[in-house]
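Chemist: fold the following for me, if possible:
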Amino acid sequence: MTTEHRAFADLPFSVGQVVRGEPFTVSEEDSDHFERGTWLDRAYPEGDVPEFPDTLIEGFHLLSLLDAVARFAAGEAAHDMWGLNYGLDKVRWVSQIHRGDRIVPTFEVLDVQPKDGGFKVLRRCVYTVEGNQVPAMVADWWTYALPRGEFEKGRHG
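Modeler: This is a model prediction of the structure:
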């Protein structure tokens, strides 16, 4: 595993790079906030589906954490650029994650393409429950990276 690129200009050379983020857990309070914020509590007022364990974390909750978890993994590496969400190609929830599980995130750069003074960057984002061999979630996620100052000038929309 290598460390994350350190500058905007290095993005084209980052293909193949893998960054391991800090393990994290999702608490019951986190799940409750997600359910309220996404109206799941309104959509399913009767509560959880009886067939599902109470501790099971909603897949879209895990997906919604990608931006923050990727930022934590990048640390100071992204100090000279903006990263905007560009979309997802594929997301799979392969195995369950429960509240309290230690989730290990990894991010591998699969592709970098020039676009309007910036770069589209495709990363494979994987969450694995610590101690498991099989990943729990795999997402191929595009971001659009621009050098700091460019977005603020209104050149990109």
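Chemist: from now on I want contacts and neighbour counts done on CA atoms only, so please keep to that.
Modeler: Noted.
Chemist: roughly how far apart are the most centrally placed residue in the chain and Arg6?
Modeler: Centroid-nearest residue in the chain: Leu66, 1.9 Å away (criterion: CA atoms, centre = their mean). Relative to Arg6, Leu66 is positioned 20 Å away (CA to CA, to the nearest Å).
Chemist: I have a second one here; can you model it like the first so I can compare?
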Amino acid sequence: MPTVIEKKQEKEYIGFEAEPTAWHTISQEAINQFADCTLDHQFIHVDPEKAKDTPFGTTIAHGFLSLSMLSHFAEQYSVIIDGFYMGLNYGFDKVRFMSPVKVNSRIRARAKILDIEEAKAGQYRVKTQVTVDIEGEDKPALIAEWISMQLVA
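Modeler: You can find the predicted model right below:
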């Protein structure tokens, strides 16, 4: 559930760390569907038999699949300005893929607000550092600095 903040109090939320999201399982079906959407059918993602012979011993999710899950997780960790009526993906300042996500692994996101600025009246840019954890692993799947634009009435 997003945290709603009052206009003109946004700077107080810089450094805010949301509770970690719920865990989400990355299934082979999800990996295959992502491969179909992106036309990236590299065997390491879609061929469990061939993938057994790799250092991972199984298929792994596409890095971009793990990154795309930020949209799902954002519903749980977001900070939104009161009067919010629409959000837009503004881009990323940094993305690093740290560790592969093996099939049937569970991932979750942790988020920290790095900056909130009113770009112009009713338009706020929010920069969030998002870390995607893999259950039972020391290294995260990825760390990203994601920028969103919030349109506020």
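Chemist: TM value for the aligned chains?
Modeler: For these two chains in superposition, a TM-score of 0.79 is obtained (TM-score structural alignment, normalised by the length of the second structure); 143 aligned residues with a CA RMSD of 2.7 Å.
Chemist: returning to what we had before: map the residue nearest to the centre of the first structure onto the second structure.
Modeler: Aligning on TM-score structural alignment places Leu66 of the first structure opposite Leu70 in the second structure.
Chemist: A helix includes its match, no?
Modeler: Yes. Counting by DSSP: H, G, I helix; E, B strand; the rest coil, Leu70 of the second structure falls inside a helix.
Chemist: which residues touch Val138 of the first structure?
Modeler: With contacts defined as CA atoms under 8 Å, 6 or more residues apart in numbering, the neighbours of Val138 of the first structure are Lys90, Val91, Arg92, Trp93, Val94, Arg124, Cys125, Val126, Tyr127.
Chemist: and it, which of the three is it?
Modeler: At Val138 of the first structure the chain is in strand, as set by three-state DSSP.
Chemist: residue in the second structure paired with it?
Modeler: Under the alignment (TM-score structural alignment), Val138 of the first structure pairs with Ile143 of the second structure.
Chemist: quick check: closest non-adjacent residue to that match.
Modeler: Distances taken as CA to CA, 6 or more residues apart in numbering place Thr131 nearest to Ile143 of the second structure, at 4.5 Å, with adjacent residues excluded.
Chemist: what lines up with the one you found in the first structure?
Modeler: Correspondence of Thr131 of the second structure to the first structure, assessed by TM-score structural alignment: Val126.
Chemist: checking its match next. Helix, strand or coil?
Modeler: Following three-state DSSP, Val126 of the first structure is assigned to strand.
Chemist: which residues touch it?
Modeler: Pro105, Thr106, Phe107, Pro135, Ala136, Met137, Val138, Ala139.
Chemist: Glu35 of the first structure versus that one, what's the distance?
Modeler: From Val126 of the first structure over to Glu35 of the first structure the distance is 23 Å, taken as CA to CA.
Chemist: what segments of the second structure are strands?
Modeler: Secondary structure of the second structure (DSSP state E): strands located at 3-5, 24-25, 79-81, 84-97, 106-120, 123-134, 142-152.
Chemist: with the first structure overlaid, how far apart is the last one on average?
Modeler: Relative to the first structure, and after both are superposed, strand 142-152 of the second structure has an average distance of 0.7 Å to its aligned residues, where the measure is mean CA distance after the TM-score superposition for the first structure.
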